[in-house]
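Participant: got a sequence here, can you model it:
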Amino acid sequence: MAPKKLQFRTTLQLPAGEAPVVDLGKMLGQTGVNLVEVKRTYDAATAAQRGDIVPVVVSVFDDRSFELAYKTPPTAFLIRKALGGKGSSRPGHETAGVLSQAQVTEIATRKLPDLNTSDLDAAVRTIAGTARSMGVKVE
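Facilitator: So this is what the prediction gives:
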């Protein structure tokens, strides 16, 4: 049997465990893939992370089958979640909050699989840089 040909690939950022069919339809409707099955698969795989935004890479093949590759939540989302609010409207001028070193390390540990480093110290520096660009002070 010949290998399947990739027809379409996109990355979607959806709420974990409750993907809206409307958003799936906007991005995947033209591919002819079964949207309800994509939703069911995504919701089952991300049910444990409810309340988070979980990016997923959706690959649709020429026989209308699909494959989902899950990523870790965006760094900015994890920082906002740790703060319990949002970033500064004027980064560098106003501080949106303070993250402890332990919180930054926890976020870096969670993001490590998706970062371009395997070193935890480099990951911590990357997360701290993102926090600073959002107007968040790191202790």
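
Participant: from here on, contacts and neighbour counts on C-alpha atoms
Facilitator: Will do.

Participant: for this protein, which segments are assigned as helices?
Facilitator: Taking DSSP state H to define them, one finds helices in the chain at 21-28, 35-46, 75-83, 101-111, 120-133.

Participant: so for residue 57, which of the ones you listed sits nearest?
Facilitator: Go through the helices of the chain one by one with CA to CA and the one that ends up closest to residue 57 is helix 35-46, at 10.7 Å.

Participant: please provide the structure for the following sequence as well, for comparison with the first:
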Amino acid sequence: MAPKKKIASIIKLQIQAGQATPAPPVGPALGAAGVNMMEFVKAYNDATADQRGNIIPVEITVYEDRSFTFITKTPPAAELIKKAAGLQKGSSTPHTDKVGKITQA
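Facilitator: Alright, predicted model coming up:
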């Protein structure tokens, strides 16, 4: 069995699916860890191409040799609710102004 790689850092980001670029917030977070940004961007966009339009949380594990692996998670519930209600953003005054309604059906 091969020896385990030592983890240097774990980076958590929320990025648009299929639309990651080396610009902020991706670039600075990965650059500080020494990860090849273009390699990550290409791999992330390929992995999330079928979920385009959603914000997908990703957990990037960076190893001491600057290699990385990543795990994509499910979209945040708040994003799914806004999408179901057809909203761009939530209420500016929560619990006071209601901006949308969704039903179970």
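
Participant: looking at the helices of structure 1, which is nearest to residue 66 of structure 1?
Facilitator: Between residue 66 of structure 1 and the helices of structure 1, the shortest gap by CA to CA is with helix 35-46, which sits at 7.8 Å.

Participant: hmm, back to that, redo the helices of structure 1 as TSV? Include distance to residue 56 of structure 1 and mean neighbour count.
Facilitator: Formatted as TSV, the helices of structure 1 follow (distance: least, CA to CA, whole Å; neighbours: other CA atoms under 10 Å):
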stretch	distance to residue 56 of structure 1	mean neighbour count
helix 21-28	11	14
helix 35-46	8	16
helix 75-83	15	18
helix 101-111	14	18
helix 120-133	21	18
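
Participant: now render the ones you listed as JSON lines, adding distance to residue 55 of structure 1.
Facilitator: Formatted as JSON lines, the entries for those read as follows, by distance: least, CA to CA, whole Å:
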{"stretch": "helix 21-28", "distance to residue 55 of structure 1": "13"}
{"stretch": "helix 35-46", "distance to residue 55 of structure 1": "10"}
{"stretch": "helix 75-83", "distance to residue 55 of structure 1": "11"}
{"stretch": "helix 101-111", "distance to residue 55 of structure 1": "12"}
{"stretch": "helix 120-133", "distance to residue 55 of structure 1": "18"}
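
Participant: so for residue 61 of structure 1, which of the ones you listed sits nearest?
Facilitator: Evaluated over these, closeness to residue 61 of structure 1 peaks at helix 21-28, with 11.9 Å, by CA to CA.

Participant: distance from the closest one to the middle of the chain?
Facilitator: Computed by CA atoms, centre = their mean, to the nearest Å, the chain-centroid distance of helix 21-28 of structure 1 equals 17 Å.

Participant: next one: stretch 78-95 of structure 2
Facilitator: On the basis of CA atoms, centre = their mean, stretch 78-95 of structure 2 sits 19 Å off its chain's mean C-alpha point.

Participant: of the helices of structure 1, which is nearest residue 60 of structure 1?
Facilitator: With respect to residue 60 of structure 1, and counting by CA to CA, the nearest of those is helix 21-28 at 8.6 Å.

Participant: the closest one to helix 35-46, inter-axis angle?
Facilitator: Between helix 21-28 of structure 1 and helix 35-46, the angle comes out at 110 degrees (axes from the mean of the first three to the mean of the last three CA atoms, to 10 degrees).

Participant: which helices and strands sit right next to helix 21-28 of structure 1?
Facilitator: Of the remaining helices and strands, those touching helix 21-28 of structure 1 by 3 or more CA pairs under 8 Å, 6 or more residues apart in numbering; DSSP states H and E are helix 35-46.
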